[in-house]
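Visitor: here is a sequence with its predicted model. Questions after.
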Amino acid sequence: MIGWTRTGLVLLCVTIASLIGIPVQIVALRTGIPHPGTIPRLFHGMARRLLGISVRVSGRPAADRPLLLVANHVSWTDIVVLSSLAPMSFVAKSDMADWPVFGLFAKLQRSVFVERNRTRSSRKQANELGDRLAEGTVMVLFAEGTTSDGNIVMPFKSTLFGAAQAALVSDAGKRLEIETVHIQPVTIAYTRLQGMPMGRLHRTHAAWIGESDLVPHLGALIREGAMDVEVHFGEPVPFTVRSKRKNVALEIEAVVRAKMAEILRSPH
């Protein structure tokens, strides 16, 4: 009974905040007042607290621009957690644009939607992403291409690291004479549930894997609450016209995998 009451209260608060925040964000996107990153950060901060997610952060997003954050991916809650920390936009799969509610939220946060299996579209979208980076927007790429079970880091796909290349040669990049894109590894690890350390089996509580239904997973997270996550921002890796995206992808992947193992072995 308590779990269902909690679910109802959380959904009510999110609904009210959405009805207020969506019109304000539309105005922000059209006029720049308030800053387009302000409302998403406030909204996700509220949502994170309602979900009962506590965040421990080590490091910080780099001050240098252009900045591409490259993270492992466990669940949709990764977006809530990262967005509550700083203004940022995301690289999302194209089909997410049509999702009810979540697709609208992604558009309002200025996500770039990509079709990974269509070369011509991918090139156009990489250029769009490159322009956004060159203009100073902090973009987040979940480089595994899907979600994991929260226990491992899967191989990073190097294709969208081409966004860094696109930023260097985009119209904005040329106009601003950008010579380096900073790619920063970000590690996300869910470590505790109700204050108790998660084991390998319990860590899947946080994970939203593959084609699992979103609504039951969302309901389970709301009813359970009290989950801890650690977010680590590593040292940025410079990307220039001479950089090889596959090499950089492997380097970033190794950093994230090592940090994930360290955190899960000795969570704070």
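Guide: Right, received. Where do you want to start?
Visitor: C-alpha only now, for contacts and for neighbours.
Guide: Fine.
Visitor: Ile152 reaches Val256, doesn't it?
Guide: No: judged on Cα atoms under 8 Å, Ile152 makes no contact with Val256 at a distance of 10.1 Å.
Visitor: now do the strands in this structure.
Guide: 53-58, 67-71, 89-93, 112-114, 139-142, 181-193, 196-197, 227-233, 237-239 (DSSP state E).
Visitor: to Pro23, which of the ones you listed lies closest?
Guide: Pro23 lies closest, by Cα to Cα, to one member of the strands of the chain: strand 89-93, at 18.6 Å.
Visitor: so the closest one versus strand 67-71, what angle?
Guide: 50 degrees (axes from the mean of the first three to the mean of the last three Cα atoms, to 10 degrees).
Visitor: neighbours around the nearest residue to Val55 once chain neighbours are set aside, how many?
Guide: Excluding the flanking residues, the one nearest Val55 by Cα to Cα, 6 or more residues apart in numbering is Val229, at 5.1 Å. Counted by other Cα atoms under 10 Å, the residues lying close to Val229 total 20.
Visitor: comparison target, given below:
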Amino acid sequence: MTSPVEYENAWLPRASCDADCLRSGDAAVGHSLIVAVRIAMRATLAVLLLAATPVLAIPMPGRSHLQRGYCRMMLRSLGVRIRVSGGPIRNLSGVLVVSGHVSWVDVFSVGAVMPGSFVAKAEMVGWPGLGLLARLMKVIPIERANLRRLPHVVGAVAERLRAGHTVVAFPEGTTWCGLAYGPFRPAMFQAAVDAGRPVQPLRLSYHHRDGSPSTLAAYIGDDTLMSSIRRLVTARRTFVHVHVESLQLPGADRRDLAARCEQAVRGDASRRAHGHALVA
């Protein structure tokens, strides 16, 4: 996960999203006293959950159910409710899970449905609170400014897939606001091809209570973690929709696999030019 203005390397994906995208998702927050109570309750729940984080590292029966429950509660502490739809979640080992990338919140949104190891920017390990969670969840760090390490990361993902672990990656390579999106980069799909393991695409979208698209959860441009958290916990409620798409077999061509998964995640919208808004 990365804010798209961090690096200047021409190869690295960059989103066209900026602060205007965040303002497009503004919503009424309510009376100041109600907002203060809302923030206090959510902050208390978040602190309690962070204190219980080490429990996630304990090997135990039903650990995946515990992780899903933890992620759902963490979403609740941020003012986010989750809705899951689509196909069944198959109980397979060694699955690469992919989705579009809007925010660091995606980690909990995906984890509430299919928990696993995440491929995330190395800096995340140093974030307050979330860094501990990242280490316990055995995040596979990627240094986006050091492209020479990319084959090593792909190899690490393939190794975990062969070992039967679920790995989650965001093939866009950077965050977008949720109204616009970027192409799926094929690099991470090479791990599924090498390991001969299937890919599970998930379609993530964030909404207001009335169902309209929301950018409140977006983490883009010059945004900071604290300002991103503040937007979410101040708002009345945000919904994340997770739609489970059809499982994709790896095949032998990572570009074909990436294209199939992008088509599954975008649906009809994949025929539009990348970077254009999905909705008016």
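Guide: Received, thanks. The structure displayed is predicted, hence computed values, not measured ones.
Visitor: neighbour count winner among Ile152 and Val256 of structure 1?
Guide: Val256 (22 against 16).
Visitor: how much space separates the more buried one from Lys93 of structure 1?
Guide: In this view, Val256 of structure 1 and Lys93 of structure 1 are 22 Å apart by Cα to Cα, to the nearest Å.
Visitor: cool, Thr15 of structure 1 as well?
Guide: Distance, Thr15 of structure 1 to Lys93 of structure 1, by Cα to Cα: 25 Å.
Visitor: give me the more crowded residue out of those two.
Guide: Lys93 (15 against 12).
Visitor: quick one: map the more buried one onto structure 2.
Guide: Using TM-score structural alignment, the equivalent of Lys93 of structure 1 in structure 2 is Lys121.
Visitor: same question, Ile53 of structure 1
Guide: Checking TM-score structural alignment: Ile53 of structure 1 goes with Val80.
Visitor: thought its match was touching His241?
Guide: No: judged on Cα under 8 Å, Val80 of structure 2 makes no contact with His241 at a distance of 10.3 Å.
Visitor: who's more crowded, these two?
Guide: A direct count of neighbours by other Cα under 10 Å for Val80 of structure 2 and His241 places Val80 higher, at 24 against 19.
Visitor: quickly list what's touching both of Val80 and His241 of structure 2.
Guide: Shared contacts of Val80 of structure 2 and His241, defined by Cα atoms under 8 Å, 6 or more residues apart in numbering, are absent.
Visitor: the residue nearest to Val55 of structure 1: what's it in contact with?
Guide: Here Val229 of structure 1 is in contact with 53-56, 188-192 (Cα under 8 Å, 6+ apart).
Visitor: rerun at 10 Å
Guide: 53-57, 78, 81, 188-193, 206, 267-268 (Cα atoms under 10 Å, 6 or more residues apart in numbering).
Visitor: what does Phe108 of structure 2 give?
Guide: 67-68, 70-75, 82, 114-115.
Visitor: burial count for Met188 of structure 2?
Guide: Using other Cα under 10 Å, Met188 of structure 2 is surrounded by 26 other residues.
Visitor: wait, it touches Leu161, no?
Guide: No: with contact defined as Cα atoms under 10 Å, Met188 of structure 2 does not count as touching Leu161 (11.8 Å).
Visitor: anything in contact with each of these two?
Guide: Contacts common to Met188 of structure 2 and Leu161, judged by Cα under 10 Å, 6+ apart, are 96, 155.
Visitor: ok, back up a step: okay, the contacts of Phe108 of structure 2 in a markdown table with neighbour count next?
Guide: Listed next are these as a markdown table, based on neighbours: other Cα atoms under 10 Å:
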| residue | neighbour count |
| --- | --- |
| Gln67 | 23 |
| Arg68 | 20 |
| Tyr70 | 20 |
| Cys71 | 22 |
| Arg72 | 21 |
| Met73 | 19 |
| Met74 | 24 |
| Leu75 | 25 |
| Ile82 | 18 |
| Met114 | 23 |
| Pro115 | 24 |
